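Visitor: One predicted model, sequence on top.
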Amino acid sequence: MTLAQPTRPLPAKRRLTRKQRRLTLIAAAGAVLFLAAGLVLFAMRDTIVFFYGPTEIAEKGVQPGTRMRLGGLVEAGSVQRNGGQRISFSVTDGKTSIKVGYDGLLPDLFREGQGVVTEGVFEGAGRFKADSVLAKHDETYMPREVADALKKQGHWQAGGSGSPAAAPAKP
């Protein structure tokens, strides 16, 4: 004869109320959204910048084939027209220069010593193939990013006339 163990009733499964289920679903959706936004921002960390200067490109060691924007000044004496709409010129920040090749019509205000932002593909070895060129719009305007980069290098003076690269910035 065996002694029977007293049996306890099994506890009933705890069920979530409708309000608790809704809050759990909202919290899970919020966590997924937060994770997705974090992954997107992490992936875009280098492309959020409006443009890179020639020195930044050289220091970062950008891989050939990378699509980006290059900004700086059109180097004096570097503009060469290669027949038709082909043109090559150098973009500089006063420290480093990158040779740019472009096929197409240039903006009317494009000239040596002026601020420019080009968009295209970095080909490596100091060469950039542009598919669009943006120039400043009047005699006193320069994109803030270009002006800031040139001020850091000491090659731009606000409100100055002539070539901005000729006058060092005042401390």
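Guide: Received, thanks. Numbering: from 1, shown residues only.

Visitor: For the rest of this, base every contact and every neighbour count on C-alpha atoms.
Guide: Fine.

Visitor: Tell me the secondary structure of the residue most central in space within the chain, please.
Guide: Ranked by distance to the mean C-alpha position of the chain (Cα atoms, centre = their mean), the top residue is residue 49 at 2.8 Å. Under DSSP: H, G, I helix; E, B strand; the rest coil, residue 49 falls in the coil class.

Visitor: Would you mind measuring from it to residue 69?
Guide: 9 Å (Cα to Cα, to the nearest Å).

Visitor: cool, residue 144 as well?
Guide: Distance from residue 144 to residue 69, by Cα to Cα: 15 Å.

Visitor: Which one's more surrounded, those two?
Guide: For residue 144 and residue 69, the more surrounded residue by other Cα atoms under 10 Å is residue 69, and the numbers stand at 21 against 9.

Visitor: Confirm the more buried one sits in a strand?
Guide: Yes. With three-state DSSP as the criterion, residue 69 is part of a strand.

Visitor: Burial check on residue 122, number of neighbours?
Guide: By other Cα under 10 Å, neighbour count at residue 122 equals 23.

Visitor: Quick one: residues contacting it.
Guide: 62, 63, 64, 65, 66, 67, 68, 128, 129 (Cα atoms under 8 Å, 6 or more residues apart in numbering).

Visitor: ok, and here's another one to check against it:
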Amino acid sequence: MKSLKKKRRIQILVAAAVALVLAVGLIGYGFRDGINLYRAPSQMTENPPRPGEVFRLGGLVEEGTLVRGAGETVTFRVTDGGASVPVSFTGVPPDLFGEGQGMIGTGQMEGDTFVASEILAKHDETYMPREVIDSLKAQGVYEDPSS
């Protein structure tokens, strides 16, 4: 009788371990394309992304670089004060998107240009994404608008 209880406990523990490993594997598989790491332009020059890697790039739209091309293509440069990266976006940019404004784009590098599939811009006059503020502070460029 004791041997049967011991065998049953071991079977339950093995089944629970298999279920746990399966759950972790499914979660990892589900997140493989859903996690986009944030990078500032200075971080990209120090540690370039892998080919085909999807990530988020953020900073300020550099003054004098915003060019609205034929159709829906927009090109510009994103800077954090230390480095600058050319960006291309095909689509309709957000209403408050413009030069000197904070933005975060999701996409990947094609050659030397970041090709954005999505662009997020500030949603009011004073908002700037936390990641952009942190990277601008690291470069010594950020000026707090409330001061």
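Guide: Right, received. Where do you want to start? The structure displayed is predicted, hence computed values, not measured ones.

Visitor: what would the contacts of residue 122 of the first structure look like in CSV with distance to residue 89 of the first structure and secondary structure?
Guide: Below are these laid out as CSV (distance: Cα to Cα, whole Å; DSSP: H, G, I helix; E, B strand; the rest coil):
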residue, distance to residue 89 of the first structure, secondary structure
62, 20, coil
63, 21, coil
64, 19, coil
65, 19, coil
66, 20, strand
67, 19, strand
68, 17, strand
128, 10, strand
129, 11, strand
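
Visitor: Could you pick out the buried ones from those residues?
Guide: Buried subset of the contacts of residue 122 of the first structure (neighbour count, 16 or more other Cα atoms under 10 Å): 67, 68, 128, 129.

Visitor: Enumerate every residue touching the aligned partner of residue 135 of the first structure in the second structure.
Guide: Taking TM-score structural alignment, residue 135 of the first structure has residue 121 as its aligned residue in the second structure. If you count contacts by Cα under 8 Å, 6+ apart, residue 121 of the second structure has them with 94, 96, 97, 101, 102, 103, 104.

Visitor: Of those, which belong to strands?
Guide: 102, 103, 104 (DSSP state E).

Visitor: Throw the buried ones among the contacts of residue 122 of the first structure into a markdown table and include distance to residue 86 of the first structure, thanks.
Guide: What follows is these, written out as a markdown table (distance: Cα to Cα, whole Å):
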| residue | distance to residue 86 of the first structure |
| --- | --- |
| 67 | 20 |
| 68 | 20 |
| 128 | 14 |
| 129 | 11 |
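
Visitor: Against residue 52 of the second structure, how distant is the match of residue 135 of the first structure?
Guide: From residue 121 of the second structure over to residue 52 of the second structure the distance is 24 Å, taken as Cα to Cα.

Visitor: repeat for residue 43 of the second structure
Guide: Counting by Cα to Cα, the gap from residue 43 of the second structure to residue 52 of the second structure is 17 Å.

Visitor: Over in the first structure, tell me which residue corresponds to residue 55 of the second structure.
Guide: Aligned partner of residue 55 of the second structure by TM-score structural alignment: residue 68.

Visitor: just checking, that match touches residue 53?
Guide: No. Applying Cα atoms under 8 Å as the test, residue 68 of the first structure and residue 53 come out as separate, 10.6 Å apart.

Visitor: for residue 73 of the first structure, what are its contacts?
Guide: By Cα under 8 Å, 6+ apart, the neighbours of residue 73 of the first structure are 91, 92, 93, 112, 113, 114, 115, 116, 165.
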